[in-house]
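Engineer: okay, here's the prediction I keep looking at, along with the sequence it came from:
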Amino acid sequence: MRVLIVEDSEPLRESLKLGLAREGFAVDAAADGLTGLDYARNNPYDVLVLDLLLPKLDGMGVLAGLRTKADRPHVLILTARDRVEDRVLGLNEGADDYLVKPFAFDELLARIHALVRRRYEERTRQIAAGGLELDMVARRAVHQGEPLDLTAREYALLEYLLLRRGQIVTREEIEDHVYGVHKLPASNAVDSTICLLRGKLGLTGKDLIRTLRGRGYVLEAARARDSELRP
């Protein structure tokens, strides 16, 4: 999943970026509101972690600038402003959650996971399909009762396919959600990772993760006619 951090404090920004990357997120970061708004408008983020007191454009301005974006990210405001009025204003202006500094990283992580689940309409941390079971918090994957030994990239790709199960997912969408803006993949990176995933899924790998030539990939629990698949 892809997260954007907009925070002007360099130590905090870099600490969050490193911590979330260690948890398997593709993370981009901006130090001011204008850069953050530009990133958020032009990239499909799942979650935006947004400070309010920013140079060039404050957090409320960023929220206002995203109001017309069709596929806007879920927004977690991260700020030292702890008054009830500030929380109410932020939520009314379009934020999805509000966390006051100082905070525990584990709480921030739990809130981000909750926003990802909300974005993809998942009620619990577990996702299951076609003999696959995935725990989004523990970052564990099991296939037909056996744990899968996945790299961070393989896990991230499998997680995204599971969240979009039954839908056609293009190579470009995978690149957007699994890689950060500064880590553009090699031209065959997605295909190679799909191939490795199928190998680890054994004989059912190709049936679980299908290639639709010229359209993309689809993860499905049961084979459907191509005309029934959702874009």
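Structural biologist: Good, I have the coordinates. Numbers count the residues shown, from 1 in each chain.
Engineer: from now on I want contacts and neighbour counts done on CA atoms only, so please keep to that.
Structural biologist: Will do.
Engineer: ok, residue 16 - contacts?
Structural biologist: Neighbour list for residue 16: residue 5 [criterion: C-alpha atoms under 8 Å, 6 or more residues apart in numbering].
Engineer: take the one below as the second:
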Amino acid sequence: MRILIAEDEPRISRFVARGLKAHGYTPTVVEDGITALDYASSGEFDLLVLDVGLPRMDGFAVLRALREMGADIPVLMCTARDSVADTVHGLEGGADAYLAKPFRFEELLARIKLRVRERNGAGAQPTRETCALGDLTLNLRTRVATVGVGAQKREVERSSRE
């Protein structure tokens, strides 16, 4: 699952990207609203984690433009703007969730998993995580290939394209 992170604070974007990658997601980070809109509208991402206070175009404007284009990408807004008015504005503007900073990564991850379940349908069957052929096994979620058996066993991390 490819997740776009639109966050201009490098410390936060690195923290979120590292955590998502550790859980088998493929994160991409952008630092401004115009780039976020361009990437999010491309159809290449499954979910957008969107900060409100982005340079060049704020998160509310990005969300509004996405929804006006008809983009149905799930959007989780993560922002320091935690007033009720901002939360309502984000949710009524088409955000799927609104998370105030500082937040715990576990809560962000739970919200992402919920959006994935909703998008795939509540009763959807889980996808198969591994493929195997001979002594080669590939974990499709983590993209780790295991080659060999016993003491000769070796793991190789692959990119999403590979």
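Structural biologist: Done, it's in. This one's a predicted model, so the numbers in the text were calculated from it and none came from an experiment.
Engineer: for the first structure, what spans make up the helices?
Structural biologist: Along the first structure, counting by DSSP state H, helices occupy 10-22, 33-42, 59-65, 84-92, 105-119, 152-163, 171-178, 189-201, 205-208.
Engineer: save the ones you listed as TSV, and put in distance to residue 53 of the first structure too.
Structural biologist: As requested, those are arranged in TSV below (distance: least, C-alpha to C-alpha, whole Å):
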stretch	distance to residue 53 of the first structure
helix 10-22	14
helix 33-42	9
helix 59-65	6
helix 84-92	12
helix 105-119	18
helix 152-163	32
helix 171-178	27
helix 189-201	38
helix 205-208	46
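Engineer: of those helices, which approaches residue 76 of the first structure most closely?
Structural biologist: Across those, residue 76 of the first structure has its closest neighbour in helix 105-119 (7.6 Å, C-alpha to C-alpha).
Engineer: what's the angle from the closest one to helix 152-163?
Structural biologist: Compare the direction of helix 105-119 of the first structure with that of helix 152-163 by axes from the mean of the first three to the mean of the last three C-alpha atoms, to 10 degrees and you get 40 degrees.
Engineer: give me the neighbour count for residue 49 of the second structure.
Structural biologist: Neighbours of residue 49 of the second structure under the rule other C-alpha atoms under 10 Å: 27.
Engineer: wait, which of the helices of the first structure is closest to residue 51 of the first structure?
Structural biologist: So among these, helix 59-65 is nearest, using C-alpha to C-alpha, at 5.9 Å.
Engineer: so which elements touch the closest one?
Structural biologist: Applying 3 or more C-alpha pairs under 8 Å, 6 or more residues apart in numbering; DSSP states H and E, we find helix 59-65 of the first structure packed against helix 33-42.
Engineer: have a look at how far, on average, the helix it packs on is from the second structure.
Structural biologist: Mean deviation of helix 33-42 of the first structure relative to the second structure after superposition (mean C-alpha distance after the TM-score superposition for the first structure): 0.7 Å.
Engineer: what does that helix rub up against?
Structural biologist: Contacts to helix 33-42 of the first structure, defined as C-alpha under 8 Å, 6+ apart, come from residues 4-6, 29-30, 48, 54-59, 61-62, 65-66, 69, 72-73.
Engineer: and with 10 Å instead?
Structural biologist: 3-8, 28-30, 45-48, 50-66, 68-73, 181 (C-alpha atoms under 10 Å, 6 or more residues apart in numbering).
Engineer: same question for stretch 85-100 of the second structure.
Structural biologist: Taking C-alpha under 10 Å, 6+ apart as the rule, stretch 85-100 of the second structure contacts 48-52, 59-61, 63-68, 72-84, 107-108, 111-112, 115.
Engineer: quick one: buried ones out of the residues you listed?
Structural biologist: Buried subset of these (neighbour count, 16 or more other C-alpha atoms under 10 Å): 48-52, 59-61, 63-64, 66-67, 73-79, 81, 108, 111-112, 115.
Engineer: residue 121 of the first structure touches residue 127, doesn't it?
Structural biologist: No: judged on C-alpha atoms under 10 Å, residue 121 of the first structure makes no contact with residue 127 at a distance of 11.1 Å.
Engineer: excluding chain neighbours, what is closest to residue 132 of the first structure?
Structural biologist: residue 143 (4.5 Å; C-alpha to C-alpha, 6 or more residues apart in numbering).
Engineer: separation between that neighbour and residue 201 of the first structure?
Structural biologist: Distance, residue 143 of the first structure to residue 201 of the first structure, using C-alpha to C-alpha, to the nearest Å: 7 Å.
Engineer: next one: residue 62 of the first structure
Structural biologist: Between residue 62 of the first structure and residue 201 of the first structure the computed distance is 42 Å (C-alpha to C-alpha).
Engineer: so which of the two has more stuff around it?
Structural biologist: Taking neighbours as other C-alpha under 10 Å, residue 62 of the first structure and residue 201 compare with residue 62 leading, 24 against 21.
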